[in-house]
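Trainee: fold the following and give me the result.
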Amino acid sequence: MRALFIWLAFGAAVLLALLSFSGFSMAAGPDGGGSSITVSEKSSASRPVLNLSGSSFGGFTKITVLWNPATGTATRESYLYGDSLRRESTMGVDGDGTEMAVSAEFDGMARLGVVKLSSPNATPQGTPAFEASESYYGSFKIDEKVDDCGSSIASERSVSGTGYVAVNKKVGDLLRTHEAGTGSYESEERIDTYTSYIAKSVSLSAEPEPFGAAGISANLSLPWREGVASRKEGESYIGEEYSGLTRLDKTTIVRGLGEMETEANFSGTARYRMISSEELEMDESYRGDYAISRNVELLQPSVRDPHLSVEKDGTIVYEGDRTLARYVITLENDGGKTLEPVLVRDIFPPGGVFVRSSLKHTLTSDGANWSLTHLSPGDVREIELVLDVTEYGGEELVNRVVAFGGIDGSWVSAANFSAVEINWLSCSSPGAVFISKAGEVDEAVGNHVLYSLEVENLGDRPLVATVTDRLPDGMRLISSSPAFASYEDGVITWNLIDLAPGKVETVVYGAEALWSGRFVNIAEVAARYVDGSSIEPARARSVVEVDEFEGERPRPGWQPPAWGLGEAEEIWG
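Mentor: Alright, predicted model coming up:
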């Protein structure tokens, strides 16, 4: 009986492929196989699609195929052997991407698929950037959304019903999720290829299901299989596979290629594997009834505390009579905790007009917003942005960006800006920004120094600024408020992206002295007005004396020897 079902399923798949790509539709005779067919449908499309409808093999047939050559993405939606179909569908295609939203309730067979090539000019023989195949036979309700933008694609899916299910989805060679079997089925799923993210919640119960098509019927009973895996070639593998399932209630979140979190309650067989280039390996198997909670993290943070960095690079490009500014926003989680979600806001320069972005965005009156599912420690992501700045009249093109990362109910933030010279006849405004600096030794801990920087906008327009402080030799940073933008080789940097006229921004940070003595350092603020006018930099200096303390390190290099001659008063009488 199973062989019969497989033969019928294979024949249906072949028929779907022929119908989808040949433009051919089969219609039944007057009797139509004697089935009672009810169809209620609403659909809209922004461009012509291959749309085939009719009655075949005693049931309703509906096939829709959509191809976007600009992004190399194809979507397919088909219904076969259907006794009833209620469907609402919205599809849209443009040069930036593809949008598809489907809500369907049916009795019969359905198949949904998405393929996104690695690039618009790639061949089908290569590994797709994203590939999804869903097959259903029975009674199901489906709500699905696919959002294809630039080089990334995001999908959301909610399915419930009873019958046969086979789902297989891949993100390149990096991620895979799948499930198949017969019985009761519920699934909530979200996939985002940009951040290599999968979140799925499934509830499965094995039951025999009747199968019938073309006048042939059979009962089919297939135990459930389910699995999720992430792979980073030559570095790591995290995977879990379930088979022979009579029931499964499970929630799994995959955050990138080094983190997988699962809560599972099942009856069947499970295998959990983890392999790392750090010579870590785990292989566990379970058979029976189990409730399991797992959290695997393969992370290499550069900073222990939560921290988010953002950089922005801009270039000017001339296309015909247009002046374009191309920006690359680089986000990095250089802390020790996963940030979830990550929100990014770009504030356009005056007169800047949005042209395109590499990631799905939301436009505001003065900029654009993006939302990322997460950034795991060590993750780096880039967003490309193009603006039309033909009407910009300033000397420097100033563009600001701010990012927020969620962590345990609170947020860490980072800000930066790009200043690109667009008018070479520029000059600097003197005395438009002021900086002062003070340092004080902590009375409780004698080798701790608390520094305070104050930056004031003395001008009449908002400005952006980069504040830099190089710690003297023998000192290291221990705290900062607000959080620093970067700290490398003893140089601390803070970015101020919205300093209003007359406003004073205060930066407080703590440093630890490794030895006693005098410590001198200079802070500098490099600023420019938001409208593009440049400003002369300002500097401030501070000097602190740290007394000798227990446990101090010897100062490196040659030091005058202790001759034992006593104090000056003793020597000279």
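Trainee: please make it C-alpha for all contacts and neighbour counts, starting now.
Mentor: Will do.
Trainee: now do the buried residues in the lengthiest strand in the chain.
Mentor: Within the chain, and with DSSP state E defining each element, the longest strand by residue count is strand 73-94. Within strand 73-94, the residues that qualify as buried are 73-85, 87, 89, 91-93, counting by 16 or more other C-alpha atoms under 10 Å.
Trainee: which other helices and strands contact that strand?
Mentor: With contacts defined as 3 or more C-alpha pairs under 8 Å, 6 or more residues apart in numbering; DSSP states H and E, the secondary structure elements packing on strand 73-94 are strand 38-45, strand 59-68, strand 97-116.
Trainee: mind checking how far it is from the chain centre?
Mentor: Taking C-alpha atoms, centre = their mean, to the nearest Å, one finds the center of strand 73-94 at 28 Å from the center of the full chain.
Trainee: quick one: closest of the helices and strands packed on strand 73-94 to Glu570.
Mentor: Ranking the helices and strands packed on strand 73-94 by proximity to Glu570 (C-alpha to C-alpha) places strand 97-116 first, at 85.1 Å.
Trainee: helix or strand right after that closest one?
Mentor: On the C-terminal side of strand 97-116, the nearest following helix or strand under DSSP states H and E is strand 130-149.
Trainee: could you check the angle strand 38-45 makes with the longest strand of the chain?
Mentor: Here strand 73-94 runs at 60 degrees with respect to strand 38-45, directions being taken by axes from the mean of the first three to the mean of the last three C-alpha atoms, to 10 degrees.
Trainee: including distance to Thr315, could the helices and strands packed on strand 73-94 go into CSV?
Mentor: CSV is the format used below for those (distance: least, C-alpha to C-alpha, whole Å):
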stretch, distance to Thr315
strand 38-45, 37
strand 59-68, 29
strand 97-116, 25
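Trainee: turn these into TSV, columns for mean neighbour count and distance to Val389.
Mentor: Putting those into TSV (neighbours: other C-alpha atoms under 10 Å; distance: least, C-alpha to C-alpha, whole Å) gives the following:
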stretch	mean neighbour count	distance to Val389
strand 38-45	12	33
strand 59-68	22	29
strand 97-116	21	24
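Trainee: out of these, nearest to Asp498?
Mentor: Using C-alpha to C-alpha as the measure, strand 97-116 is the one of the helices and strands packed on strand 73-94 that comes nearest Asp498, at 33.6 Å.
Trainee: excluding covalently adjacent residues, which one is nearest to Leu343?
Mentor: Nearest non-adjacent residue to Leu343, counting by C-alpha to C-alpha, 6 or more residues apart in numbering: Ser371, 4.7 Å away.
Trainee: check contacts around the one you found.
Mentor: Residues in contact with Ser371 (C-alpha atoms under 8 Å, 6 or more residues apart in numbering) are 341-344, 361.
Trainee: let's see this one next, to set against the first:
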Amino acid sequence: MNPGDHGTIEIFTKLKGNLLFDENNDMILNICRINNSENKSEFRLTTPVVSGLWINKTADRETVYTGEDIIYTIKYGYAGSDLVGDVYITDYLPKGVEPAFQEEEYTYSSSRSVRLVLNKDNILRWEAGDLSPGENGTIVFAVHVSKRRMDFAEASSVTGDGYTYVRKFLSTAEETPSLTNRVTISGTYYEDQSEIPLPPVSASASVSVIGAAGTVVRTTEHGSGHYEEDERTTLKLENRSITLKKEIFAKHVNTSFSLPNNRSVKFESPWSDRTEADNRVLGDVLTENYLYTDTLRKNISLDVDMNQTVYKSESDFKNGMAQIRYKQHTLDLPRSQKIIKELGEEYSGSFRVMESIDSYGASTKYQKSALGKGFAASDLRPNPYQRSYEFGSGYYSSEEAAQSGFVVKDVKMLYAPSNETAGGRNLSYAVPWGEGMWTKDPKIGLVIGEGIRSATSVNKEAQMGRSFLSQLGDFNGTLELKMAMGTNPKNETHRVEQVFSGSFKTETALSVAVAPKHLRPHLWISKEAIMTDSETCLFLINVTNDGNKLLGPLNITDIMPDGLIFLNSSMRPEINGRIIRWTMPGLEIGKTQTIKLYTRVREDMGYPFVNSVSAEGRYLDQVAVASNFTRVDMGYYLPINPVSNFEMARPFGVFPERMLWGEWQPSPCFNMTSWTPSAYQMIEEYYDKLDKATVGYGSSPYEVP
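Mentor: Model (predicted):
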């Protein structure tokens, strides 16, 4: 710059609304420096913060059910240096809530005097008067989350010939899954007999509405020819419930219709039927899709709500395609969601398929029966550590079930080329059969798997758990069987590999289990009670197979005292009054199954109270029984030492045991040997005597002698 030169720089700034100031720091300091080759200078400018108003808002909970109350706490104050007058606090209630009081009966908690001057159209406004420097206050009030009540019901019955197109969409989802409540504070600053309105300062609090994500069901069907349909549909918004029961028969026939002016229209569309269910509360997504079918007969029932997704379908189709998909994912943000359960099935040809999926709590039960000719592919992943699959073309028969880490299937497959027609195009399949199962136990680094490939025939029965795999049958192809145990390949402690190529009969079982505490069938059960709040009690029921035999089926029975109300549990139970019963397909050696039971304590419930539980597991004609109980006091629980015993029972007559999935007789090599050294026999005799001596005294039989 030359001598005498000068310039101007203008900078426009805005104070951030979320900055907080106190009585010792209510000034903004701005520093400007100018430097040149010879010297430098600095200029400081201090600006007082005129507003000085601050406000904060919190809610007493992060999630809420419709019909419940939310308590909001508003904290406000003034951190300036001069008096501020005409202070108003305005609260904007979100849609779907209302003040939990009558205006004339309104009461609130406040550290200083405020007056409610407006309560209209979900707007609350308090007059706080004047605020001196450093003065603050608190307002506490409650709102009620309204229940949206809407019931919808439909019944239809249609029979006719021609072209049909039907589409339906049902949803219980909320427009906004959370309630955001915003509050502002405003005031007036007086200077030299002038009034300067201060800009308002705001804060907000958000509470998620449980179940607001809702449930969605979509159906679409279309085609030409003969059509018969009976359908019942209901929707209840209160518990996000949608039910669908539908029976269809459709046969494809080309149809044509005459139009005015010597015109005509012709329809040649094969039948298609699609059903989708999206339970966004539980993370379940289900799709059933039939395409290009010549004949379709289907009976489907669907129930989705906040607690369950239940799907049952029986279908028989000819010359068409079918796709069945099921996924359960975590309830994270869409980009962070992880699939934890998955099922995929595809059929092309003529098949009869019966399918059921029951998702309740943390448990999912799956059953399938399929029979037909054409191309078939099935891929079941009941959890991240297990998989069962098969694919190929020809004749196909499969029965499969999965629940609580157990997978059982019985398949018969015979290879044959298949020529099908779909959408006017010819499809040819010539895929030899492939089949496989694998399971992992990451806690001990165990992997067990078997796979059949390039097979012209497969006939096998198989059962799989977290740490065992057993199969019986014959095949013509190539079989690979592997078992490895270790944290990584360099630290393997066990490895088994078998490869058979040709025509073989197999009876194989691989199992890894911890050393049992008892060399006989035995169960151990424990129970813990947690008061999650003043009226909700969570019971944790732990059942352990500490014997040397796989037990199944397993029945757990909880007898609730009078005054407890069942809410839900991690597995679907059978409820008969105060008796709650769960059934599991089995429990492996050394494994523990935990059931979460949520109950509500009635106001007239007397303390302390006792809740008892028992478990019963079978091995052949023997029965292992264990029981326990827990005493719950006001505000805390006191577990009582359990009583566990074992009883042998032989049924009247000899008959094979039938599990949930049908008749199953494991091969002899699957069971642990009954031969034991004399030292183990002496230890077992000691436990037998200890069991008899401690029954009824509440002592644990697991103390080491």
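Trainee: can you give me the TM-score here?
Mentor: Overlay of the two chains. TM-score (TM-score structural alignment, normalised by the length of the first structure): 0.66; 414 aligned residues with a C-alpha RMSD of 3.4 Å.
Trainee: the residue nearest to Leu343 of the first structure maps to what in the second structure?
Mentor: Mapped onto the second structure by TM-score structural alignment, Ser371 of the first structure lines up with Thr583.
Trainee: please identify the helix or strand for its match.
Mentor: With elements taken from DSSP H and E, the one containing Thr583 of the second structure is strand 579-584.
Trainee: what's the average distance of that strand to the first structure?
Mentor: With the two structures superposed, strand 579-584 of the second structure lies on average 0.7 Å from its match in the first structure, counting by mean C-alpha distance after the TM-score superposition for the first structure.
Trainee: after that strand, heading C-terminal, what element do we hit next?
Mentor: Beyond strand 579-584 of the second structure in the direction of the C-terminus, DSSP H and E gives the next helix or strand as strand 592-601.
Trainee: which residues in the first structure does that next one align to?
Mentor: Strand 592-601 of the second structure corresponds to residues 380-389 of the first structure when matched by TM-score structural alignment.
Trainee: just stretch 287-297 of the second structure next, same as before
Mentor: Under TM-score structural alignment, the match for stretch 287-297 of the second structure in the first structure covers residues 76-86.
Trainee: now tell me what touches that stretch from outside.
Mentor: 16, 20, 35-41, 56-66, 104-114, 213.
Trainee: what is the neighbour count of Ser481 of the first structure?
Mentor: Ser481 of the first structure has 12 neighbours, counted by other C-alpha atoms under 10 Å.
Trainee: chain neighbours aside, what residue packs nearest to it?
Mentor: Counting by C-alpha to C-alpha, 6+ apart, Ser481 of the first structure lies nearest to Val508, which is 5.3 Å off, once chain neighbours are set aside.
Trainee: I'd say that neighbour and Tyr451 touch.
Mentor: Yes: applying C-alpha atoms under 8 Å, one finds Val508 of the first structure in contact with Tyr451, separated by 5.8 Å.
Trainee: give me the distance from stretch 132-149 of the first structure to the chain's centre.
Mentor: The offset between the C-alpha centroid of stretch 132-149 of the first structure and the centroid of the whole chain comes to 23 Å, using C-alpha atoms, centre = their mean.
Trainee: so where is it in the second structure?
Mentor: With TM-score structural alignment as the criterion, stretch 132-149 of the first structure aligns to 343-360.
Trainee: check the mean deviation of that stretch from the first structure.
Mentor: Averaged over the aligned pairs, stretch 343-360 of the second structure sits 0.6 Å from the first structure after superposition, using mean C-alpha distance after the TM-score superposition for the first structure.
Trainee: how about the aligned residue in the second structure for Glu189 of the first structure, nearest residue that isn't a chain neighbour?
Mentor: In the second structure, the residue paired with Glu189 of the first structure is Glu400, using TM-score structural alignment. Closest residue to Glu400 of the second structure apart from its sequence neighbours, by C-alpha to C-alpha, 6+ apart: Lys409 at 4.1 Å.
Trainee: same question, Leu124 of the second structure
Mentor: In space, and not counting its chain neighbours, Leu124 of the second structure is closest to Asp91: 5.0 Å by C-alpha to C-alpha, 6+ apart.
Trainee: isn't that neighbour up against Thr180?
Mentor: No: proximity of Asp91 of the second structure to Thr180 does not meet the contact threshold set by C-alpha under 8 Å, at 11.1 Å.
Trainee: on that earlier part again, and the residue nearest to Glu400 of the second structure, what pairs with it in the first structure?
Mentor: Counting by TM-score structural alignment, Lys409 of the second structure corresponds to Lys200 in the first structure.
Trainee: ranges for the strands of the stretch 201-350 of the first structure?
Mentor: Using DSSP state E, counting those that start in this stretch, the strands of the stretch 201-350 of the first structure run over residues 209-213, 216-220, 224-232, 236-255, 259-276, 280-297, 309-319, 322-332, 342-347.
Trainee: the counterpart of Glu179 of the first structure in the second structure: neighbour count?
Mentor: Structural alignment (TM-score structural alignment) places Glu179 of the first structure against Glu390 in the second structure. By other C-alpha under 10 Å, the residues close to Glu390 of the second structure number 21.
Trainee: next one: Glu390 of the second structure from Ser454 of the second structure, what distance?
Mentor: Relative to Ser454 of the second structure, Glu390 of the second structure is positioned 11 Å away (criterion: C-alpha to C-alpha, to the nearest Å).
Trainee: quick one: common contacting residues for those two?
Mentor: 433-434.
Trainee: one step back: in which helix or strand would I find the match of Lys409 of the second structure?
Mentor: According to DSSP H and E, Lys200 of the first structure maps onto strand 197-206.
Trainee: and the contacts of that strand?
Mentor: 181-192, 221-224, 245-256, 373.
Trainee: filter the residues you listed to the buried ones?
Mentor: Among the contacts of strand 197-206 of the first structure, those classed as buried by 16+ other C-alpha under 10 Å are 181-192, 221-224, 245-256, 373.
Trainee: so what's the residue count around Pro124 of the first structure?
Mentor: 12.
Trainee: contacting residues around the spatially most central residue of the second structure?
Mentor: Using C-alpha atoms, centre = their mean, the residue of the second structure that lies closest to the mean C-alpha position is Leu282, 4.0 Å off. Counting by C-alpha under 8 Å, 6+ apart, Leu282 of the second structure touches 306-308, 328, 331.
Trainee: that's all I had, so thanks and see you.
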